[in-house]
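**Q** Quick one: sequence plus predicted model below, questions after.
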Amino acid sequence: MPPSTTMEAPMCLIENNPGEQLRVNQEALEVLQSIQQPVVVVAIVGLYRTGKSYLMNKLAGRKKGFSLGATIQAETMGIWMWCVPHPEKPDHTLVLLDTEGLGDVEKSNIENDSWIFALSILLSSSLVYNSMGTIDQFALEKLQYVTELTKRIKVKSATTKTSEGEEEASSDEFLRFFPAFIWTVRDFTLKLMLNGCSISSDEYLENALRRKKGHPEKLDLAKKCIRQYFPSRKCFVFDRPAASRDLEELEDLSEKMLSPNFVVQAHRFRQFIYECAEAKVIQGGYVVTGTLLGHLAVTYVDAISSGSIPCIENAVVALAQIENTAAVHNGLTRYEAEIEKCLKLPTEAVEELLELHAQCEKEAIKVFMARAFKDDNHEYQKELGNQLQVKLLDLCSRNEQASSDRCQAVLMELFQDMEEKLGKGIYSVAGGYQQFLDDQKEKVDQYHLVPGKGLKASKALQDFLKSKEAAAQSILQADRTLTDKQKEIEVERVRAEASARETELHKQMKDEAVQRAKQQEQSYREHEKQLMDKMEVDRKTLLAEHEMVMKRKLKEQKRLQEEGFQQEVSKLNLQIKRLQEQVKQQQQQRGGSRGGKSCVIQ
């Protein structure tokens, strides 16, 4: 992260002012969008006054930063952001999002609690849910925000309907896009024991999420949603950090004054986040930078403010337009940089220029492919291809002009003394024509020996000699040593030589046209090759995504069978079969479809 964007303290990213709509803070947005690195986004949510900010300060490696407060009133309003260099992932930025406490009875707009929770999910790659005491019925009931997610977030712009007219459950889609879920339990005083055996904190969470028939529907629904929506789950339990009398000064306490168990637990939590929390990705496994995260924040908040439901698919499409436009620009910029680094005009042959263009074009396509995503109709790749062809034409034009300028300078210098003789009439004497021819031949021979004239050498010489034909004819006719017959023969000889040079020029132009046609075919093949490579990577990413969802579904199916929810097992069977078909289709599409040339650059 450039020094100019290093944040010494948190800033409010999404403001939640009383009586107003949620809105993005422009100053914080500019900071976020200045970050070109991939971002690991960790958001924390939970009831107010549960110590969320203290944990986030720990992740930032600071004692102070996010406001803790020491009263019963909530301190954090909206969503606050702190961007710091990632401690263990080079060239990554750790983006910490601290949210206002849920369930604050003093709020003027309780409705925004649900939107804050939804935004935390939409923006983060790891979501920390912070609660106090134990994971019990009360804690689960406070997670009603999870049960409302289908009302707050849409995965696709068009909703699939079941035969009964109800919206089909989006759990498999949520699994693809939702962050990792981490439950942190604060002031935990129980022993991690189950049926007389020690268990891990993860096992404690999974046992708490076990569903039992006859339990209250609201409680069961919260468990069901957590299990269905989140691709991975983790749990950390924490002792009380310090004695009650010291809690008001918690951020000023040295580590020695904290509970030893809490210090160990906080270190374990911090290391897990540093080592295991992944960079934020969107559909297709595309890694999100700070710039893109800023665009996502604006897109989602604008949707909420307009009364719409934030849609992941729409946000991805909007991001794709921004990124693909930038990808074209980056590709062209790389092309120009490579050309200027290697180019030396004029070139002696068109093949040399076309070969250089091909090398630079390959680099440009590589840069484009690295950034572009969801270019389903190859619209942006076509644009890149067309722009590169325009640049090639401009390059050829510059090369020809440089060659012409060089040749003109050489010809003017070589023929300067002949021009002076013509001006003084030195050749307008008996035997002057032969002297003219001898001098001209000497100059032409010298011209051929001059290096670096480029591919317009023959054309420039032809045009120059043609411009001197009138003067040569005048000298020929004035030379009394030649008979009329000799003069006629000489005229024919000059015409024949000019015709031969013209024929050679036409052949050269034809050869150049053939070379350019080969270049276009090579250009297409390079576009196609890199497109196929990218499609194969995308196919493998999608296959891995399908397999991840199917693995989670199979695991959930097994748990539901153990818990006796046979009707839900049957529904899961249908979803698993559908996923298995998708996996099979992806496996059969190895290598992708090559399609026609028109899909790339024509």
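**A** Arrived safely, thanks for sending.
**Q** CA atoms for contacts and neighbours, from now on please.
**A** Fine.
**Q** where exactly do the strands run in the protein?
**A** 11-15, 23-24, 39-46, 79-85, 93-99, 126-132, 180-186, 193-194, 197-198, 233-237, 281-282, 286-287 (DSSP state E).
**Q** Take those strands and write them to CSV, including distance to Arg227.
**A** Formatted as CSV, these follow (distance: least, Cα to Cα, whole Å):
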stretch, distance to Arg227
strand 11-15, 28
strand 23-24, 31
strand 39-46, 18
strand 79-85, 26
strand 93-99, 23
strand 126-132, 14
strand 180-186, 10
strand 193-194, 20
strand 197-198, 23
strand 233-237, 8
strand 281-282, 21
strand 286-287, 25
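**Q** can you put those in TSV and add mean neighbour count?
**A** Conversion of the strands of the chain to TSV gives the following (neighbours: other Cα atoms under 10 Å):
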stretch	mean neighbour count
strand 11-15	22
strand 23-24	20
strand 39-46	28
strand 79-85	23
strand 93-99	27
strand 126-132	24
strand 180-186	22
strand 193-194	12
strand 197-198	10
strand 233-237	21
strand 281-282	20
strand 286-287	18
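**Q** Quick check: which of those is nearest to His295?
**A** With Cα to Cα, the closest approach to His295 among the strands of the chain belongs to strand 23-24: 10.5 Å.
**Q** Any chance you could list what contacts the closest one?
**A** The contact list for strand 23-24, computed with Cα atoms under 8 Å, 6 or more residues apart in numbering, reads Leu13, Ile14, Glu15, Asn16, Ala297, Val298, Val301, Asp302, Ser305.
**Q** one more structure, for comparison:
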Amino acid sequence: MASEYTCMTAPTYLIENRRDGKFVVNEEAADLLTGIRQPVVVVAIAGLYRTGKSYLMNRLAGKRKGFCLGATVQALTKGIWMWCLPHPHRPDCTLVLLDTEGLGDVRKGNTENDSWIFALAILLSSTLVYNSMVAIDQNALEKLQYVVELTKKIRAKVSSGRSQEDDNSAEFVRFFPAFIWAVRDFTLQLEINGQPVSEDGYLEDALKLQQGDSEQINKCNMPRLCIRKFFPSRKCFTFDRPTNKRNLPRLEELEEEELEVDFLEPMTRFCEHIWKTSQPKTVPGGHTVTGRMLANLVKSYVDAINSGEVPCLENAVLALAEIENSAAMREAISSYEERMGQRLKMPTGTVEELLRVHAECEREANAVFMARAFGENIKSFQEELAQKLKQKQKEFCERNEQESRDRCFAALTGLAQELENGIQRGIYSVPGGYKHFLKKMHEIEEEYHSVPDKGIQADKALEEFLKSKETVAKSILQMDKALTDKEKEIEAQRTEAQAAKLQQKLLEQEQARLAQMLDDQKRSHEEQLQLLNKKMEEEKKKMQEETERMLQHKLKEHEQLVKEGFEQKAREMESEIQRLKEESSNSFMSHLAHLIEKLGPHLIALGGQAMQHKMYSDIAKIPKDSKK
């Protein structure tokens, strides 16, 4: 689906960082995000102030100018700035660049505020670039204390039987972004113990834990351990100084040939890597985030921080699902109304014709809803959507009937005009007049039957027309002196029988209509059930894939801890892995049971009690090891 926003020619601030420590969302920027219906690839950069973060982001935007660069010791970027651009390699995605306020600004003197900036960069991005200077050494790692504080700044779940820190360390991998360490002004040789090493090897070597159990060593190891535990994907790029010191103040004005080759080559690799490998932003459950969803996440996190709460991802995703599912329902209803208006030519000749168009439009509306909806509350919104579509169907049926009635009565009024004139002139109130009256009524019926496109109320309208002439007919019959009393009695009986026959025909039509509506309702229930089952399978698959990625990362980290000789930490990791497996199994079974409970009334309504019992029975037979 094409993005609906106007491409931004320059960045704008997304989150303002006020002097009182409060964060304020820029509504104009949020509106820009809301206009993006595509998935968003969100790349955020964080790091110490005055380390050239904005220049890297401008290169990712394919521009020389954009995010503000400074040539003094004063930090320029405040809060978080945003630049939305067409993705250079993915036409179905939008690239969102977030340039964050520099950390450690001595003029600010508020490390708490810095920690929140770093936490927001983590929460909002799918790729996080951490920018530092000269080398990855102990000094650089100590300055990355913000990653250590994440367990206090972000909460993965609402509640847990374990400590918050344990809960987070197990769950952060589920939603943390890919991590790229950009080392600027790097002039060292990429060698370890005299052997050449790649940039990624350099990073991994720097993240190795130091042996020992003293307080100082534990403090040194903490940022290393957190990066290893929280970020499943890690990459490193090293950049030489871009130009000589004299030219640095006008860096954004320099042409490519004025920049150092040892800077341009890794810069090209850096940009290509991010463009090609950075994935769209997702939230737990594997749900892809669009621009409008990102706008809601921004507001949710900022509101939580400003209220003094710890942003909870589970709450944010639940709130996001509520917003998206409501919007998905409105979008589905709008789709149904639009398509019905385009395809339904009223009045229809039969009920089947209307129900066929309704079924097509309902399927497409449900597809629109399911494409956008996600989360545990899909079923309740699906039920509400079904009720609203049923009401819309009823409204279309009523309009269809009314248009048919209007057309039929307009035709009958025109055809009966001569008859009405004759009645007023009394031409039928003479001996033999009843025979002429019947002949005229027969002519009107014949001409009426030949009128095209009368719709489904044709017989009903005729019955009402005939009924409206009963009093006149009886009066003319009784006044006709050319007929005997016996003939009048026989004619009255014939008229009553004819009316009863037409009434029976209408009753049969109504019974057939009700049967067709019931069949359509059953069809709708069955299709809703199929859609929900399909959605359940998709959700289950995403959960399993997400859990598998978490487990693989933790198994890899466990192996590394054993290899480095940290047996105690490896044992802690083993218990974490086992706990994750158990939680995955319990979560899956709970998810299935919850869904079946929700589906129960619909299964029973379709005569599906046996189906419901079979589902419970099948679940009970799943081997315990396979439920994970």
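**A** Looks like it came in fine. As the structure is a prediction and not an experimental result, all values here were calculated from the model.
**Q** Could you get me the TM-score between them?
**A** The TM-score (TM-score structural alignment, normalised by the length of structure 1) is 0.95; 599 aligned residues with a Cα RMSD of 2.1 Å.
**Q** Quick one: list the elements packing against the longest helix belonging to structure 1.
**A** The single longest helix within structure 1, with elements called by DSSP state H, is helix 484-563. Secondary-structure packing of helix 484-563 of structure 1 (3 or more Cα pairs under 8 Å, 6 or more residues apart in numbering; DSSP states H and E): helix 171-177, helix 350-371, helix 457-467, helix 469-478, helix 566-588.
**Q** and with 10 Å instead?
**A** Helix 484-563 of structure 1 sits against helix 171-177, helix 217-229, helix 350-371, helix 379-414, helix 457-467, helix 469-478, helix 566-588, with contacts defined as 3 or more Cα pairs under 10 Å, 6 or more residues apart in numbering; DSSP states H and E.
**Q** what sits against the spatially most central residue of structure 1?
**A** The centroid of structure 1 falls nearest to Arg371 when counting by Cα atoms, centre = their mean (3.7 Å). Residues near Arg371 of structure 1 by Cα atoms under 10 Å, 6 or more residues apart in numbering: Tyr286, Val287, Ala320, Glu323, Asn324, Thr325, Ala326, Ala327, Val328, Asn330, Gly331.
**Q** Quick one: residues contacting the second one.
**A** Under the criterion of Cα under 10 Å, 6+ apart, the contact list for Val287 of structure 1 reads Gln37, Pro38, Val39, Val40, Glu278, Ala279, Lys280, Val281, Arg371.
**Q** what's the burial count for the fifth one?
**A** What that stands for is Glu278 of structure 1. 20 (other Cα atoms under 10 Å).
**Q** related to what we said a few turns ago, Leu247 of structure 1: which of the strands of structure 1 is closest?
**A** strand 180-186 (13.3 Å).
**Q** The closest one vs structure 2 - mean distance after superposition?
**A** Mean deviation of strand 180-186 of structure 1 relative to structure 2 after superposition (mean Cα distance after the TM-score superposition for structure 1): 0.7 Å.
**Q** equivalent range in structure 2 for that strand?
**A** In the comparison with structure 2, strand 180-186 of structure 1 aligns to the range 178-184 (TM-score structural alignment).
**Q** can the contacts of Val287 of structure 1 go into JSON lines with extra columns for distance to Arg240 of structure 1?
**A** Formatted as JSON lines, the contacts of Val287 of structure 1 follow (distance: Cα to Cα, whole Å):
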{"residue": "Gln37", "distance to Arg240 of structure 1": "36"}
{"residue": "Pro38", "distance to Arg240 of structure 1": "35"}
{"residue": "Val39", "distance to Arg240 of structure 1": "31"}
{"residue": "Val40", "distance to Arg240 of structure 1": "28"}
{"residue": "Glu278", "distance to Arg240 of structure 1": "28"}
{"residue": "Ala279", "distance to Arg240 of structure 1": "31"}
{"residue": "Lys280", "distance to Arg240 of structure 1": "31"}
{"residue": "Val281", "distance to Arg240 of structure 1": "35"}
{"residue": "Arg371", "distance to Arg240 of structure 1": "46"}
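**Q** So which of those is the closest to Ser598 of structure 1?
**A** Arg371 (22.0 Å).
**Q** and that closest one, how far is that from His329 of structure 1?
**A** 11 Å (Cα to Cα, to the nearest Å).
**Q** Which neighbours do the two have in common?
**A** Glu323.
**Q** how about the nearest residue to Asn17 of structure 2, chain neighbours excluded?
**A** Closest residue to Asn17 of structure 2 apart from its sequence neighbours, by Cα to Cα, 6 or more residues apart in numbering: Gly79 at 4.4 Å.
**Q** Let me fix that, I meant to ask about Leu554 of structure 1.
**A** Ile576 (7.4 Å).
**Q** wait, that neighbour sits on Lys553?
**A** Yes. Contact criterion Cα atoms under 10 Å: Ile576 of structure 1 and Lys553 qualify, at 6.7 Å.
**Q** So for those two, which sits in the more crowded spot?
**A** With neighbours defined as other Cα under 10 Å, Ile576 of structure 1 and Lys553 compare such that Lys553 has more, 24 against 20.
**Q** Could you tell me the end-to-end distance of stretch 300-310 of structure 1?
**A** End-to-end for stretch 300-310 of structure 1, by Cα to Cα: 5 Å.
**Q** Quick one: residues contacting the residue nearest to Leu554 of structure 1.
**A** Asp172, Val549, Met550, Lys551, Arg552, Lys553, Leu554, Gln557, Ser570, Gln582.
**Q** With distance to Val444 of structure 1 as extra columns, can I get these in JSON lines?
**A** Shown next, in JSON lines, are these (distance: Cα to Cα, whole Å):
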{"residue": "Asp172", "distance to Val444 of structure 1": "78"}
{"residue": "Val549", "distance to Val444 of structure 1": "76"}
{"residue": "Met550", "distance to Val444 of structure 1": "78"}
{"residue": "Lys551", "distance to Val444 of structure 1": "79"}
{"residue": "Arg552", "distance to Val444 of structure 1": "81"}
{"residue": "Lys553", "distance to Val444 of structure 1": "82"}
{"residue": "Leu554", "distance to Val444 of structure 1": "84"}
{"residue": "Gln557", "distance to Val444 of structure 1": "88"}
{"residue": "Ser570", "distance to Val444 of structure 1": "91"}
{"residue": "Gln582", "distance to Val444 of structure 1": "72"}
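**Q** Which member of the residues you listed is positioned nearest Gln602 of structure 1?
**A** Among the contacts of Ile576 of structure 1, and counting by Cα to Cα, the member closest to Gln602 of structure 1 is Gln582, at 31.9 Å.
**Q** Might one say that that closest one is in contact with Ala544?
**A** No. Contact criterion Cα under 10 Å: Gln582 of structure 1 and Ala544 do not qualify, at 11.2 Å.
**Q** To Lys366 of structure 1, which of the strands of structure 1 lies closest?
**A** Nearest to Lys366 of structure 1, of all the strands of structure 1, is strand 286-287, at 15.6 Å by Cα to Cα.
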